[in-house]
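Q: Dropping a prediction and its sequence here:
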Amino acid sequence: MDLIFAEATPPGRGGVSVIRLSGEGARSVAEGLVGSMRTPRHAYFRNLTIEDETVDQVLAMWFRDGHSFTGEEVVELHLHGAPVIARRVSAALLECGARLAEAGEFTRRAFLNGRMDLAEIEGLGDLLAAETEAQRRLAMRATSGELATRTAEWRSWLVEAGAFVEVSVDFADEDVPDEVPAEAYGMIERLHASISKEIAGFSAAERIRQGFEVAIVGPPNAGKSSLINKIAKRDVAIVSTVAGTTRDVIELRLDLKGLPVTLLDTAGLRQSEDEVEVAGIERARERAFAADLRVHLSDSGDAIADLWHPGDIALCGKADLSGATEQAISAVTGVGIDAVLDQIFDRLRDRVAGAGIVSHERQLNELQMAANALENTQHLPVELLAEELRKANHALDRLLGRIDAEDYLDKIFLSFCIGK
C-alpha cells in the first residue's frame, strides 16, 4: 500500500502536534528527517531537519509491521503545536513520496490487515463521537471486542450443532444414534434464545448511541422557553409575553448524569389562524409524539391528552406566582428544576437498563438474519436444517466483516476524521 501520513491531532495551535505515517518505508522516510531509529517503540528526542535546517525538536518513535495500530510499519512524530511546523513537515513528507491519508484510512488499513473487525471499527467511530459517559462505555464495549467474543461463542455453538446435523446427513445409512438430531435441535434453540436476547437490547443501546429526545409541551406562555434557558444557563430560546413566539423546535443538548439527552422546546399548542404558527404547532406535535419522553408544562399542571404517554411528566409552571409545591417548577427561582431533571434521568435510565452491545442497524440486521435462520427449525428435516445453519453462520461472518464488508466500509468511514 501507499505510504500515507496525516496530522493525528486537531489542526490549529496547541501544545503538541502529532503526525503519523503508515506503510512500507515509513521508518526510512522518517529517519531522513530525524536520524537513525534502531529500536522499535522507543522514543527518540531529536532535531528534525529539512534541507539542513533544524525545523523543530521532536519526539519520534516507530513500530514494526504487525505491531502497530494499522498492522503496517508506523512512525509517529510529536512536534511542537505551531501550525507552521506541521505544514513544513507535511510538505517534506509529500516530497519524499508519501501522500495525505483520507478520512478513516488508518483504521481501514487496520481492518484490511486483520487488526480490527468491523464491529470494533464501528465502536471506534462511536468512541470518537462520544459526548457522555454512557456513550463512552457503550463504545468501549464494542471497541474492546466484546461483540466479537460473543459472536465467537455463537459460532462455536453453530459448529457443534452443524457437526451433529452433518453426521446425520452424511451417514444416514450408518448406525448413528437417534438422539443426535435432537441434541442439535436443543443447541440451536439455546443459540436462538441468546441471539434474540441481544436483539431485544438493541433499542436501548441505539438510544444511548444516538441520544434521547425529551419534548417540553404545553400551551403558549406556559414557561417552556424560560425553562430551557434556565437549564442551559443562557438564552437559547426567545422569551416573550406575546403568545406564539416559539415557532420552530429549539434543541438543547445535555449530558444528563452521563446520558445523552436533547431537550426540545416546542411551539405553544393552541388553535391559531396564523399560517406560520400553525406549521410550528404541527411540527411540535410531530416531534413531541416521536420523542422518547414528554414533559407537559402548564399553569394548571394538566397534560396534553392526545400527546400523553405512560411515563410522561406533568408539571405546574410559574411556581413563583402560583405558590404550587407539588410537581411544580419556576424558571425564575429555579425551584423544582433539579427535581424534574432527576425524574427525566430516572425514566431514561430505566429504559437503558437492558441495553445490549449491538447498537448499529447493520449489526441488528445481521443478527436478525441469523435468528430468522434458526427460528422454527424443530420440525425441519436434517438436509434443510443444515442449510439454515449455514445461513446463520454466514450472517455472523458478515456481522464482523469477515465477508461482504466492502459494501459498508465507505459509509462507516464517512464519519471518521483524517488521521484516524
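A: The structure has been received and is ready for your questions.

Q: contacts, neighbours, all on C-alpha from now
A: Will do.

Q: And the strands in this protein, which stretches?
A: For the chain, the strands defined by DSSP state E cover 4-7, 16-22, 44-50, 53-63, 74-80, 99-100, 212-217, 250-256, 259-265, 293-298, 313-316.

Q: Which strands or helices does the fifth one pack on?
A: Applying 3 or more Cα pairs under 8 Å, 6 or more residues apart in numbering; DSSP states H and E, one finds that strand 74-80 contacts strand 16-22, helix 26-34, strand 53-63.

Q: quick one, it and strand 16-22 angle?
A: Counting by axes from the mean of the first three to the mean of the last three Cα atoms, to 10 degrees, strand 74-80 lies at 160 degrees to strand 16-22.

Q: Centre of the chain to strand 74-80, how far?
A: Relative to its chain's centre, strand 74-80 lies at 29 Å (Cα atoms, centre = their mean, to the nearest Å).

Q: Report the buried residues of that strand.
A: For strand 74-80, the buried set under the neighbour-count rule, 16 or more other Cα atoms under 10 Å, comprises 74, 75, 76, 77, 78, 79, 80.

Q: How about the last one: what's its closest non-neighbour residue?
A: Okay, so that is residue 80. In this structure, residue 80 finds its nearest non-sequential neighbour in residue 16, 4.7 Å apart by Cα to Cα, 6 or more residues apart in numbering.

Q: pretty sure that neighbour is touching residue 79, no?
A: Yes: with contact defined as Cα atoms under 8 Å, residue 16 counts as touching residue 79 (5.7 Å).

Q: Please determine how far the nearest residue to residue 10 once chain neighbours are set aside is located from residue 410.
A: The spatial neighbour of residue 10 that comes closest, neighbours along the chain excluded (Cα to Cα, 6+ apart), is residue 17 at 7.9 Å. Computed with Cα to Cα, to the nearest Å, the distance linking residue 17 and residue 410 is 27 Å.

Q: got it, and residue 419?
A: 16 Å.

Q: which of these two has more neighbours?
A: residue 419 (23 against 13; other Cα atoms under 10 Å).

Q: quick one: the more buried one from residue 353, how far?
A: Taking Cα to Cα, one finds residue 419 at 35 Å from residue 353.

Q: A further structure is provided below for comparison with the first:
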Amino acid sequence: MSGERDTIFGISSGAPPAAIGIVRVSGPEAGTALHMLAGRKVEPRRATYSALRSANGALLDRALVLWFPGPASATGEDLAELHCHGGRAVLAAIMAALDTVKGLRPAREGEFTRRAFANGRIDLAEAEGLADLLSAETESQRAAAMAQAAGAFSRQIEDWRGEVLLLSATVEAALDFSDEDDVETPPAAFRKDIGALVAEIATWLERPRAERLKEGFRVVLAGPPNSGKSTLFNALVESEAAIISPIAGTTRDAIERSVALGGVAFTFIDTAGLRERDETSEAIEAIGIERARDQMTRADLVLWLGQEGEGPATAWEIAARADAEDFTNKDVARHRISAATGEGMAALIADLVETARIVLPKPGEAALNSRQAARLSEVHTALEAAGVEQDWLLIGENLRQARAAFDRLIGRTTTEDMLDALFGRFCIGK
C-alpha cells in the first residue's frame, strides 16, 4: 500500500460531541507527535494525565495519554492515544495540531486495522470479523462477529493447516524412497486421516452463512384479503407500516420491515391478499398477488392466515383475529392470536425466535461469510481429490493446493482490490 510508512492520525471514538474523544496516532513519528503535544516523555502502557499544547504553546486540552511502542501495539507499530474531552472544537484543535507535525497525515477508512493486518497483528478472517462487529445490530450478529474477531476460526484454520502439513510430510517421505522396492500405494491410515479432515471441513461448510445474520430470518405473512395480515405485520414490526382497511385488496405490493426480536434479526413481509385471477379485475392487484406468491417461495417461514390447509405445506397455521365476532378457530393452529388485543402474540414471537435460532448460526459460533466458504470449499475439493489418488505426486499436488487455499483464506496471499473493499467498510479511526 502506498504511503504505508507514513504516520497516520484519526478520531477513533464516536462522532462529537461526546464525553470523551479518542485520537489515535500510528507510525514512526507517533512518539514525536506525542512528545510535542504532551511536552514530556510518557511511560509506555500507562495512562498519564497531561496538558496538550500546540506547537506555539497554546493549551488545547487536559487529557489522558497512552504510549504503546511497536511492535506490541494494536497496529504493530508505534501507537499513541489521546483520551481528551469529546467536544467538536477540542477534537478539531488537536487534529489541526497533529496536522502540523512533519510526516503525519489523516488516516483513511480502516487504515489502522489494515496496518494491524499488514504487520501480522490480525489475519484476514479476524479483520472480517472486526468489520462485522462494528456493523452488528443484533445480539446474534455481535456474538458471531466476536467469535471471528477473537480468532476462533483462524485458530481452527491453523489446526487444519498443521494436519495438512503433516500429511504433506508423509508424501515427501514416500517420494524420497520412491526408487526403492518397498514403496506402496498410500496406506489405509493415511487415507483415513484425510477422510477425517474432509468430514470435519464439510461440517463447517454445512453451517449457515454469516450473511444470514445480516439478512435476518424472512417471515412472510400470507392469506386472502382481510385475514388480518397487515394488523399482525404492524404488531410484529411495532409500527403502522401497513395500511389497515376493510376494503379487500388494500395491500397491493409486498411491504418489508427488518426488526430485532430476542436478539435475532427478522425481515417480515406483508403481502397482497391471495385470491384467484378471476376474482379480481384489477391489473395492479393481480401483479401484487403474483409478487406475494414469489415472496412465499423465498421465505424461511410462511405464516398462513387463510383457510386451514390452503397454505404452503410447511407454513404455520395461524388462527388470527381471535377478537373478531366472526372468528373461526383452526383445528391444528400453531398459534391463536389477536394482533389487535395482543392475545397470543408473546407466544408467537417466542416461537419465531426459537425457530430462527435453529436456522441461523449458533450464538457465539464463528460463521463463515461467502468468501471464506468459497476458499474452504477449495480446500475441501483438494483434500477429497487427495483422498482418492493413487499417485504420491498427485496427492502431494492436491495437498499443496489445499495449503494455498488456506493461505488465501487467512490473507497470507491476497489482492489489493479485495483488501481495499474490506477495509473500506471501516470508519476513519479504526
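A: Ah, there it is. Quick caveat, the model's predicted, so the values are computed rather than measured.

Q: and residue 352 of structure 2, how many neighbours?
A: 18.

Q: Trace it over to structure 1, please.
A: Aligned against structure 1 by TM-score structural alignment, residue 352 of structure 2 finds its counterpart in residue 344.

Q: Identify the residues contacting the counterpart of residue 84 of structure 2 in structure 1.
A: When structure 1 is aligned by TM-score structural alignment, residue 84 of structure 2 is paired with residue 79. If you count contacts by Cα atoms under 8 Å, 6 or more residues apart in numbering, residue 79 of structure 1 has them with 16, 17, 18, 19, 56, 57, 58, 59, 85, 86.

Q: Excluding chain neighbours, what is closest to the residue nearest in space to the middle of structure 2?
A: Centrality entry for structure 2: nearest residue to the mean C-alpha point is residue 132, 3.9 Å, by Cα atoms, centre = their mean. Excluding its sequence neighbours, the residue lying closest to residue 132 of structure 2 (Cα to Cα, 6+ apart) is residue 145, at 5.5 Å.

Q: Show me what the one you found aligns to in structure 1.
A: By TM-score structural alignment, residue 145 of structure 2 lines up with residue 139.

Q: Just give me the neighbour total for its match.
A: Residue 139 of structure 1 has 26 nearby residues by other Cα under 10 Å.

Q: out of the helices and strands packed on strand 74-80 of structure 1, nearest to residue 100 of structure 1?
A: Residue 100 of structure 1 sits nearest to strand 16-22 of all those, at 9.3 Å, using Cα to Cα.

Q: By how much does the closest one deviate from structure 2 on average?
A: When structure 2 is superposed, strand 16-22 of structure 1 averages 1.1 Å from its matched positions, counting by mean Cα distance after the TM-score superposition for structure 1.

Q: how about that strand, aligned to which bit of structure 2?
A: Counting by TM-score structural alignment, strand 16-22 of structure 1 corresponds to 20-26 in structure 2.

Q: which residue ranges form the helices in the stretch 301-420 of structure 1?
A: Assigned by DSSP state H, counting those that start in this stretch, the stretch 301-420 of structure 1 shows helices spanning 319-322, 337-351, 361-374, 382-399, 406-413.

Q: and for the first one, what are the contacting residues?
A: Under the criterion Cα under 8 Å, 6+ apart, residues 325, 328, 329, 330, 332, 333, 335 lie in contact with helix 319-322 of structure 1.

Q: same deal with the longest one?
A: Residues outside helix 382-399 of structure 1 that contact it (Cα under 8 Å, 6+ apart) are 118-119, 151, 155, 158, 162, 165-166, 168-169, 181, 362-363, 366-367, 369-371, 373-374, 377, 403-405.

Q: cool, the second one as well?
A: The set of residues external to helix 337-351 of structure 1 that reach it, using Cα under 8 Å, 6+ apart, is 204, 212, 231, 256, 257, 259, 293, 311, 329, 330, 331.

Q: got the contact list for the match of residue 145 of structure 2?
A: Residue 139 of structure 1 neighbours (Cα under 8 Å, 6+ apart): 123, 124, 126, 127, 130.

Q: Kindly list the longest helix within structure 1.
A: Criterion DSSP state H: the longest helix present in structure 1 is helix 146-170.

Q: Next, the buried residues of that one.
A: Within helix 146-170 of structure 1, the residues scored as buried using 16+ other Cα under 10 Å are 146-148, 151, 154-155, 157-158, 161-162, 164-166, 168.

Q: What distance do you get for the match of residue 145 of structure 2 to residue 170 of structure 1?
A: Residue 139 of structure 1 is 44 Å from residue 170 of structure 1, by Cα to Cα.

Q: ditto for residue 59 of structure 1
A: Separation of residue 59 of structure 1 from residue 170 of structure 1 (Cα to Cα) stands at 63 Å.

Q: repeat for residue 235 of structure 1
A: For residue 235 of structure 1, the distance to residue 170 of structure 1 equals 74 Å [Cα to Cα].
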